[in-house]
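**Q** Sequence and computational prediction follow.
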Amino acid sequence: MTEFDLTIRNGLIVDGSGAEPYRGDIGIREGLIAAIGDDLPAAAQDIDASGLIVTPGFVDLHTHYDGQVTWEERLTPSCYHGVTTAVIGNCGVGFAPCLPERRDLLIRLMEGVEDIPYPVLAEGLPWTWTSFTDYLDVIASRRYDMDVAAYVPHAALRVHVMGERGAAREAATAEDLAEMAHLLGEALDAGALGIATSRTFFHRSSDGQAIPTYGAADAEMLALARVLREKGKGLFQIVEDVHLPDRSIAALAEIAREAQRPLTFSMGCSNSGPYAWPGLLEQLSAANAGGAVVKAQLMPRAIGMLLGFELTLNPFYTTATYKQLSALPLAERLARLRDPEVRAAILAEPVDPDPALVLGRMVRQFDTMFVLGERPDYEQPPERSIAGMAASRGISPEALAYDLMTRGGSGGKLYLAMANFADGRLDAVGAMLDHPDVVLGLGDGGAHVGTICDASYSTFALTHWVRDRPQGRKPLADIVRRMTSATASIAGFDDRGLLRPGLRADINLIDLDALALREPELRYDLPGGGRRLIQRADGYRATIVRGEVVSRDGEPSGARPGRLIRA
């Protein structure tokens, strides 16, 4: 018999703690790291990691695989980017608890907030649950290529207890709060990771209505926070418009103090000043110095979206003529769009003036709109923007964007950097990345399937911030820490996130020199033939979950050791 089931030899170990990398071997037995050292004994399986970095598997705190976990075993696209633990239920949207008569409401909420089409969810969800405990049992009965943990989604909880009053954002009564607290307590006992919610203006149902938790009173938040304190476990996740003058991180710190548990929120910056992010970093430091545990999640590149005639949005989707063509099959639509008369009509038409159509105006921000290319470049100079290229050619940016998106058999795609791109650069992101209470995340894996593919953020962080950026590069050990032990610690996962004997053997073997993002592609492989954007990567030589190799060189091995984590 051999001492180990698997040995990883000669790799550069980046252990997740932030300490300097070192060379060594890792011996794995029964899904755990059994030993780390030099010249470990032979194993049943050996992997030569010479020339590779060896990291803990990435712990992604912000995904939306709430539907996907009920019909799919591979959590695509996160599985292409070294993620070995995914947390679902973010932003307060999900599918449990849910009475049968409320299913349609939750589907339309997820469709609007997270851009997962109604037909995909209506056909894909089995709805073999009512309570959140039942939903966890469904996940626990299945096998995946990574581990999964789940928040209780506040919007679903609110609608379950309050019905139409909850959906209409009426104030919760004392009885409502008591019932929500009771159900949250039951869910925590069953293994829920915590409670997730949203009070941002941008989260809306597909019918345009604000998310049921938008404007939820502080009293409601504090009532939920007290359940975490009483149970002595759980994490509070929130999306809050902290950048607005009447909001602050201090209010989030109050929730964290009431819960006596960690709180994590989404952070970013606008593309133009005056900038709120320096003040928010000061508030974040003050909150943690005052005894609260508040951690910001940051997307390491611009918060953006992909635009195209095959995708959910494009710069012309609110014009009168395009609306008339939007339901046509893609090939027929592109043929019509290439007609010079149709092109002239659309370019002459204004966008829909409805002020509620925020995205309808944002998709015309040509100064921060780019062609990504086959090897995507997410930080391009202004002269390579659609506006910059159009000016150099003496045409309007609308005309250039239109022509680029009508190229080829399925039309071209453009990338819009909506936020985190202050003054046309990622310098502000780099400054935020240096803060001790900031971790990497917000990839939204499983969501926004027709507009973004940010689940690749981990690969981007390693290529752009560690290896490629001309100025302001970050230490490899620190970037790895912010995606492994730092995120695992927030969630209370004390069995992973570090390469240490006795901890989980969730491991990535990465060729950092060869690591590269591929161009986003569309697949029509969701239930009902639904589409989704997928972005793959080169350079992940192996990803290991619970001691089993789940992928080699980006291709699945067939192993499914991932399970539900009951917190």
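**A** Noted; the coordinates are in hand.
**Q** For the rest of this, base every contact and every neighbour count on C-alpha atoms.
**A** Will do.
**Q** show me the biggest helix of the protein in terms of residues.
**A** Ordering each helix of the chain by length in residues (DSSP state H) puts helix 174-190 first.
**Q** Use this one as the comparison:
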Amino acid sequence: MKTIAHDMVIRGGLVIDGSGSPAFRADVAINGGRITAIGPIEGSGKEEIDAADCLVTPGFVDVHTHYDGQATWEHTLAPSSGHGVTTVVTGNCGVGFAPVRPSDHQVLIKVMEGVEDIPEVVMAEGISWNWETFPDYLDVLSVREFDIDVATQIPHSPLRVYVMGQRGADHEPSTPEDRVAMAKLVTEAVQAGAIGVSTSRSPGHRLKNGKLAPSIDSADEEILALASGLKEAGAGVFQIITNASGNPAEEISLVRKLAETSQRPVSFTLLQVPRAPEDWRISLKHVEQANADGLAIRGQVFPRPVGVLLGLDLSLNPFLTRLSYRAIEKLPLAERVAILRDPAFKAKLLAEVPIPDPQPMLNELCAQVNEMFVLDDRAEYTPPADKLICNLAASAGVSAESLAYDLLLGDEGKAILYLPGANYVGNTLNAVREMMASPYTILGLGDGGAHYGLICDASYPTFMLTHWVRDASPEQRFPIEWAISELSRKPAEAVGLMDRGLLKPGMKADVNVINLDRLRLSAPRTAYDLPSGGRRLQQRAEGYVATVVSGMVTYRNGKATGALPGRLVRRQQAQQQSVQGREGVRP
């Protein structure tokens, strides 16, 4: 009879340790929330997991999420936590909820409502606002419990409003004194434990009334002041959304200046956009040169098409800007479906000219009916061109709009149309594969905690393992060891979380046990489980046998166990614990 010698032992799995090294079969022992041994393990565990037919991997790290609000009202950071993710980084894109003065709560709510598609009523009910400074916000998060760990960044838009008040919200130029104050607050936040600072230059980041988010048109001098705050702190990372409509060389020139000024790592969004499908190559070429010159710059890449989802039960649908639809949009779904099924109402609506919305991106998305697909239960994110609505409509002898109208009525009005908003030009992922393969990119852009009724991309780790590792053709397939490293150790290192993303004695015991053969991604479905009954998209996966956070099983066969070992991760804590763990554990 074996003596109980460990808190947990994961037995007989194929270990893929996150380093990129070849897989090997071994047991993994866990004690005190850390990995203590890997190999043949003597002695039993208080809890044992049979991994004989499974992969054993580090927990995944998602560096681009927006759980800033959700982390204050909820303990489950879904959908990310259901896809093997054990650590998320929030505060991206220059938006968030701290620092903030009481008089500006509504300003930040309006920004997040427009930029990240979080309903105002959800934030009004869900956020406690028991903080003002960014260190205050960290302190609030530090006493909360989650199913996964949370790290965060100080965002530019709240920072600008905090320093400049209404002048900041109204996009007035910052003064030298304003910029000095912003830099000091960045330093303060990083010293208190923030992972870094973020900003956005995207003209698509707007309030619902069409007004740009506060950071968008800030002068370069102001953005560089944030970088100087990182330099003063001597730590942290800089995350930026560049202007995809701008000159890519000029945008990367600014990114380079940020790296030079801060002397810290910088990451930016790297996508293939239909308007300029080759611009990503120009950006990546400049990034390669910057790294050759000694700067740490990475492009954040999304491994599948950016999935804009439209439906009658979601934030957008192709007919949202038609006068007839506007007249019924507030009705319950069943009542709207009944009205929409009337042939006379359909004919009237289709004959109408769309009324432009104050948000240009909304108009653009709603108008792209020809480029949409139906998202079925298989969650097919890379459908062939013959499944385009325009091609299906042509075969049926009807207009694309007429077909889209009828399709939206499927499943009692819960059908979803899928628009690959980026990364799927020419109905291929060839550009995405090239971007991912670069040593100067990291995976990201899942946007968990945001776009509740428009995008559900936090499931990308499951897509990565099914599409790119298991199901891809031999010439397109990535090795499993490479993919796991890209999901775990590489993003962790990119943001300075050095105590995780690697299965090694002394490292934090965040582990996934995955049956790759059974791994399956379900289609997104709506749930009304946010504060005030707010709606969000959820997406589940099969094949995750167990997810372990700090040595505790949080998910077993896709179902939450109720364990909440996740905590706020302060930057210094992740680095210090890594050193202590390596020194305190026998290999």
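**A** That came through fine. Predicted model, so just to flag it, every value in this text is computed and none were measured.
**Q** Just the element for the aligned residue in the second structure for A428 of the first structure, please.
**A** By TM-score structural alignment, A428 of the first structure lines up with A431 in the second structure. Per DSSP states H and E: A431 of the second structure is located in helix 430-437.
**Q** Tell me the gap between the helix or strand following that helix and the middle of its chain.
**A** Next helix or strand after helix 430-437 of the second structure toward the C-terminus (DSSP H and E): strand 441-443. Offset of strand 441-443 of the second structure from its chain centre (C-alpha atoms, centre = their mean, to the nearest Å): 12 Å.
**Q** Repeat that for stretch 261-270 of the first structure.
**A** That offset, for stretch 261-270 of the first structure, works out to 13 Å (C-alpha atoms, centre = their mean).
**Q** Straight-line length of it, end to end?
**A** Taking C-alpha to C-alpha, to the nearest Å, stretch 261-270 of the first structure runs 29 Å from one end to the other.
**Q** residues in the second structure matched by it, start to end?
**A** So stretch 261-270 of the first structure sits over residues 264-273 in the second structure, by TM-score structural alignment.
**Q** Likewise for stretch 68-88 of the first structure?
**A** Under TM-score structural alignment, stretch 68-88 of the first structure corresponds to residues 70-90 of the second structure.
**Q** Could you do stretch 440-453 of the first structure as well?
**A** The alignment of stretch 440-453 of the first structure onto the second structure (TM-score structural alignment) spans residues 443-456.
**Q** So what would you say the end-to-end distance of the matching stretch is?
**A** End-to-end distance for stretch 443-456 of the second structure: 16 Å, by C-alpha to C-alpha.
**Q** distance between it and the chain's centre?
**A** Computed by C-alpha atoms, centre = their mean, the chain-centroid distance of stretch 443-456 of the second structure equals 5 Å.
**Q** again with stretch 338-358 of the first structure
**A** The answer for stretch 338-358 of the first structure is 31 Å, by C-alpha atoms, centre = their mean.
**Q** and the gap between the aligned partner of I8 of the first structure in the second structure and I16 of the second structure?
**A** Under the alignment (TM-score structural alignment), I8 of the first structure maps onto I10 of the second structure. Using C-alpha to C-alpha, I10 of the second structure is found at 13 Å from I16 of the second structure.
**Q** tell me the strands in the stretch 451-567 of the first structure, going along the chain?
**A** 507-510, 516-517, 521-526, 530-534, 537-538, 540-545, 548-552, 555-556 (DSSP state E, counting those that start in this stretch).
**Q** of those strands, which approaches T55 of the first structure most closely?
**A** strand 507-510 (5.2 Å; C-alpha to C-alpha).
**Q** so C79 of the first structure sits in a helix?
**A** Yes. Assessed by DSSP: H, G, I helix; E, B strand; the rest coil, C79 of the first structure belongs to a helix.
**Q** Enumerate every residue touching it.
**A** Contacts were defined as C-alpha atoms under 8 Å, 6 or more residues apart in numbering; by that measure C79 of the first structure touches D145, M146.
**Q** T128 of the first structure too?
**A** By C-alpha under 8 Å, 6+ apart, T128 of the first structure lies in contact with D134, Y135, V138.
**Q** That one pairs with which position in the second structure?
**A** Residue pairing (TM-score structural alignment): T128 of the first structure is matched to N130 of the second structure.
**Q** likewise G215 of the first structure?
**A** By TM-score structural alignment, G215 of the first structure lines up with D217 in the second structure.
**Q** What sits closest to that match if chain neighbours are left out?
**A** Leaving aside its sequence neighbours, D217 of the second structure sits nearest to R201 (C-alpha to C-alpha, 6 or more residues apart in numbering; 6.5 Å).
**Q** Identify the residue of the first structure aligned to that neighbour.
**A** Aligned partner of R201 of the second structure by TM-score structural alignment: R199.
**Q** Kindly report the same for F478 of the second structure.
**A** Correspondence of F478 of the second structure to the first structure, assessed by TM-score structural alignment: K474.
**Q** What separation is there between the closest residue to that match other than its chain neighbours and P300 of the first structure?
**A** Nearest residue to K474 of the first structure, sequence neighbours excluded (C-alpha to C-alpha, 6+ apart): V466, at 5.1 Å. Distance, V466 of the first structure to P300 of the first structure, by C-alpha to C-alpha: 11 Å.
**Q** the more surrounded of those two?
**A** P300 (26 against 19; other C-alpha atoms under 10 Å).
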